[in-house]
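A.B. asks: turn this into a structure:
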Amino acid sequence: MRRRGVLTALAGASLAGVAPVLAGCTEDPGPRPRLAIATGENGGVYQPLGRALGTTLGSRWRAEAAATAGSVENLERLRTGRAQLAFTSVDVAAQDLEGLGSFGSKDQLRALGELYADHVHLVIATNRGAYGVDGLAGRPVSTGAAGSGTEVVATRLLAAAGITLRGFEQHKLGLRDSIAALRAGIIDAFFFSSGLPCTAIAGLVASGDLDVGLTDLSGYVPTLQSQYGEVYSTGWIPNSIYTLTSVSTVAIANVLAVPATMSETAAYQLTRLLFVAKPRLSAAHPEGRQLDPRSALGTYPVPLHPGAERFYREQKSP
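C.D. replies: Predicted coordinates:
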């Protein structure tokens, strides 16, 4: 079912908010089972949100938020049981569901809800020239860490611009290493897919020790959509985020994923506590404020877990 169809089916009635549901809930006593949360890189958004969520989940689980390379690694951890809860972008989740890319076989992951949208950043050192994606041909560029969602969308963007992996000098660097390499002149540009703001990129801009800019990527959205569907849309990074020139870019929704085999009860409680955690999520990063039971239903192409569906249905007005 398309995203709009999910929203229509489950949110036809107005939502009354989570407070009535939460007021009557108490935590069960007894030993707390372990719950591993796969988050993301230092300087991104997944990690602070994952840590904040883990604090709230500590009322029922021994929650452990692990730093990772990002979406691809997170879903690999979910497949192998090394994680029970994973942050992921929906383009990578679509690969996992279909067994494409590095996944090799189809998976049956489920979502607890949509969180917020990533915006793809192409950060360039402006003293080495102003250029778009097509201008990366022959240049040293970081496409993100191996196992990251950034690497997936960066490779697709380059292909949309007619640049193959042999058509430039590829560096597979995480966010912090990409920034260090840009400063050192080892690379001319790097990709990073993140919510707004990305604190590490904001720090790079604020330091003033290197003139950087963002590249407009919106022209590639139609090509990406024609090849990969509605997992990509057009986003906007305004001047107010980094005090850089505003640009349009590629936007990708993020969801909180769990194995399809998770019990309905556990998925229900995780979804409930996700909304209990909203004040902590909002304090950890501004994107935490985006969590809303109305928009959280739009997890396309990842089906909602039945336990999460039950939670959202309970939010409807009588």
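A.B. asks: going by C-alpha atoms from here, please, whenever you check contacts or count neighbours.
C.D. replies: Will do.
A.B. asks: what about residue 274, neighbour count?
C.D. replies: Look at residue 274: counted by other Cα atoms under 10 Å, it has 22 neighbours.
A.B. asks: and it, that's in a strand?
C.D. replies: No. With DSSP: H, G, I helix; E, B strand; the rest coil as the criterion, residue 274 is helix rather than part of a strand.
A.B. asks: surely it is in contact with residue 55?
C.D. replies: No. Using Cα atoms under 8 Å, residue 274 is not in contact with residue 55; the gap is 10.7 Å.
A.B. asks: got the buried residues for the one helix or strand residue 227 maps to?
C.D. replies: Element membership of residue 227 [criterion: DSSP states H and E] is helix 221-228. For helix 221-228, a neighbour-count test (16 or more other Cα atoms under 10 Å) marks 221, 223-224 as buried.
A.B. asks: need those residues in CSV with distance to residue 160, can you?
C.D. replies: Output for the buried residues of helix 221-228, formatted as CSV (distance: Cα to Cα, whole Å):
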residue, distance to residue 160
221, 9
223, 7
224, 7
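A.B. asks: tell me the one of the residues you listed nearest residue 144?
C.D. replies: Relative to residue 144, the closest of those is residue 224; by Cα to Cα it sits at 18.5 Å.
A.B. asks: residue contacts, that closest one?
C.D. replies: Counting by Cα atoms under 8 Å, 6 or more residues apart in numbering, residue 224 makes contact with 156-157, 160, 232.
A.B. asks: of the residues you listed, which pair is most distant in space?
C.D. replies: Going by Cα to Cα, the pair spanning the contacts of residue 224 furthest: 160 and 232, at 13.2 Å.
A.B. asks: among the contacts of residue 224, which are in helices?
C.D. replies: Applying DSSP state H to these, the entries found in helices are 156-157, 160.
A.B. asks: to compare against the first, here's another:
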Amino acid sequence: MKKLFILMMASILVMSLLIGCGSQKAAEQKAPEKKFINIATGGTAGVYYPLGGAIAEILNKNVPGINATAQSTGASVANINMLKDGKVELAMVQNDTAYYAFKGIEMFKDKQVANMRGVATLYNETIQMIVLEESPIKTLNDLKGKKVAVGSIGSGTEANARQILEAYGLAYTDLNPQYLSFGEAANGLKDGNVDVAFVTAGAPTAAIQDIAFQKKIRLLPVEADKVDALIKKYPFYAKQLVKANTYPGQTTDIETVAVKAMLVVPENLDADIVYKMTKAIYGNTDRLKAAHKLGEGITKESALEGMPIPIHPGAEKFFKEK
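C.D. replies: Predicted coordinates for the structure are as follows:
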């Protein structure tokens, strides 16, 4: 009898262990594997950083198994290099810079990044040329011999400046180029060390607002024929109007051109993950609007405008849905 009792207890123990192992395996199978999504944005004072933070929040709340984090970076060029090196899975970049990288031209000459795919274009990044109100410079035709802040060396702004000057028949040899960041260019204008500053950023731009609160400024236009010529030669440009009162003291609309901010991913990122991320982002655009005013321009309807590189299959699947 005693032996029978011991045998029964041993059988119960074995069955319990087997059930426990089975439950554990089932739990392991049910628990989704964590996928870390590092998002490359830009400087903390810019537009990319708050929008990137909002995107990370959206993904964490709406895509099971995703652990997304936004990080401050040196923006477009740095972000593409980080993506290429496998350090980030999602990056915010200018569409013209993405085009250069994919083609292996401009700052990516001999450094082609062919394994990058587009997710969506977001909002317009306006190319703004700023002078002080009292400046004798009225149009871009007046830049010969002037000190012109054209952006940091190798930046998207610098390429924009060079292309726009080219449309006016000007080269750097015709003027005195200053390779300055937005902040440095703003200080240069205020101090009189810069005559004109090129800035490529969503309008209103904090660096320009800062000048306008201290000194009266003007924005130089890009004439309609030059706009058409730029768009014909460079497919990533779009017409852009900087509406009156965008900046203090700006009383008239200014016609210029813009490029677009966009999202890119590695070509080999799982299509289902990209689909779910894209769906989550465009299902929660109110959060993007709350993060920054320029989030108002982020819509599903405009998400493929100015797309300069092949779109990722996961994103394409989402945009093809009704």
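A.B. asks: tell me where structure 1 has strands.
C.D. replies: With strands called from DSSP state E, structure 1 shows them at 34-38, 62-66, 85-89, 110-125, 140-142, 169-171, 189-194, 212-214, 233-237, 247-258.
A.B. asks: any chance of those in JSON lines, plus mean neighbour count and distance to residue 131 of structure 1?
C.D. replies: Formatted as JSON lines, the strands of structure 1 follow (neighbours: other Cα atoms under 10 Å; distance: least, Cα to Cα, whole Å):
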{"stretch": "strand 34-38", "mean neighbour count": "23", "distance to residue 131 of structure 1": "35"}
{"stretch": "strand 62-66", "mean neighbour count": "20", "distance to residue 131 of structure 1": "36"}
{"stretch": "strand 85-89", "mean neighbour count": "28", "distance to residue 131 of structure 1": "27"}
{"stretch": "strand 110-125", "mean neighbour count": "25", "distance to residue 131 of structure 1": "8"}
{"stretch": "strand 140-142", "mean neighbour count": "25", "distance to residue 131 of structure 1": "13"}
{"stretch": "strand 169-171", "mean neighbour count": "17", "distance to residue 131 of structure 1": "16"}
{"stretch": "strand 189-194", "mean neighbour count": "27", "distance to residue 131 of structure 1": "10"}
{"stretch": "strand 212-214", "mean neighbour count": "23", "distance to residue 131 of structure 1": "10"}
{"stretch": "strand 233-237", "mean neighbour count": "19", "distance to residue 131 of structure 1": "18"}
{"stretch": "strand 247-258", "mean neighbour count": "24", "distance to residue 131 of structure 1": "13"}
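A.B. asks: could you dump those to JSON lines with distance to residue 301 of structure 1?
C.D. replies: Output for these, formatted as JSON lines (distance: least, Cα to Cα, whole Å):
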{"stretch": "strand 34-38", "distance to residue 301 of structure 1": "20"}
{"stretch": "strand 62-66", "distance to residue 301 of structure 1": "25"}
{"stretch": "strand 85-89", "distance to residue 301 of structure 1": "11"}
{"stretch": "strand 110-125", "distance to residue 301 of structure 1": "9"}
{"stretch": "strand 140-142", "distance to residue 301 of structure 1": "28"}
{"stretch": "strand 169-171", "distance to residue 301 of structure 1": "30"}
{"stretch": "strand 189-194", "distance to residue 301 of structure 1": "19"}
{"stretch": "strand 212-214", "distance to residue 301 of structure 1": "29"}
{"stretch": "strand 233-237", "distance to residue 301 of structure 1": "14"}
{"stretch": "strand 247-258", "distance to residue 301 of structure 1": "10"}
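A.B. asks: tell me which of the ones you listed lies nearest to residue 308 of structure 1.
C.D. replies: strand 110-125 (5.3 Å).
A.B. asks: from residue 79 of structure 2, how far off is residue 195 of structure 2?
C.D. replies: Distance of residue 195 of structure 2 to residue 79 of structure 2, computed by Cα to Cα, to the nearest Å: 31 Å.
A.B. asks: nearest spatial neighbour of the spatially most central residue of structure 2, chain-adjacent residues omitted?
C.D. replies: Structure 2 has residue 92 as the residue nearest its centroid, 2.9 Å off, counting by Cα atoms, centre = their mean. In this structure, residue 92 of structure 2 finds its nearest non-sequential neighbour in residue 263, 4.8 Å apart by Cα to Cα, 6 or more residues apart in numbering.
A.B. asks: distance of that neighbour relative to residue 99 of structure 2?
C.D. replies: 13 Å.
A.B. asks: what's the match for residue 135 of structure 2 in structure 1?
C.D. replies: Matched across to structure 1, residue 135 of structure 2 falls on residue 128, judged by TM-score structural alignment.
A.B. asks: that match against residue 186, yeah?
C.D. replies: No. Judged on Cα under 8 Å, residue 128 of structure 1 makes no contact with residue 186 at a distance of 11.8 Å.
A.B. asks: shared neighbours, these two?
C.D. replies: The contact sets of residue 128 of structure 1 and residue 186 do not overlap (Cα under 8 Å, 6+ apart).
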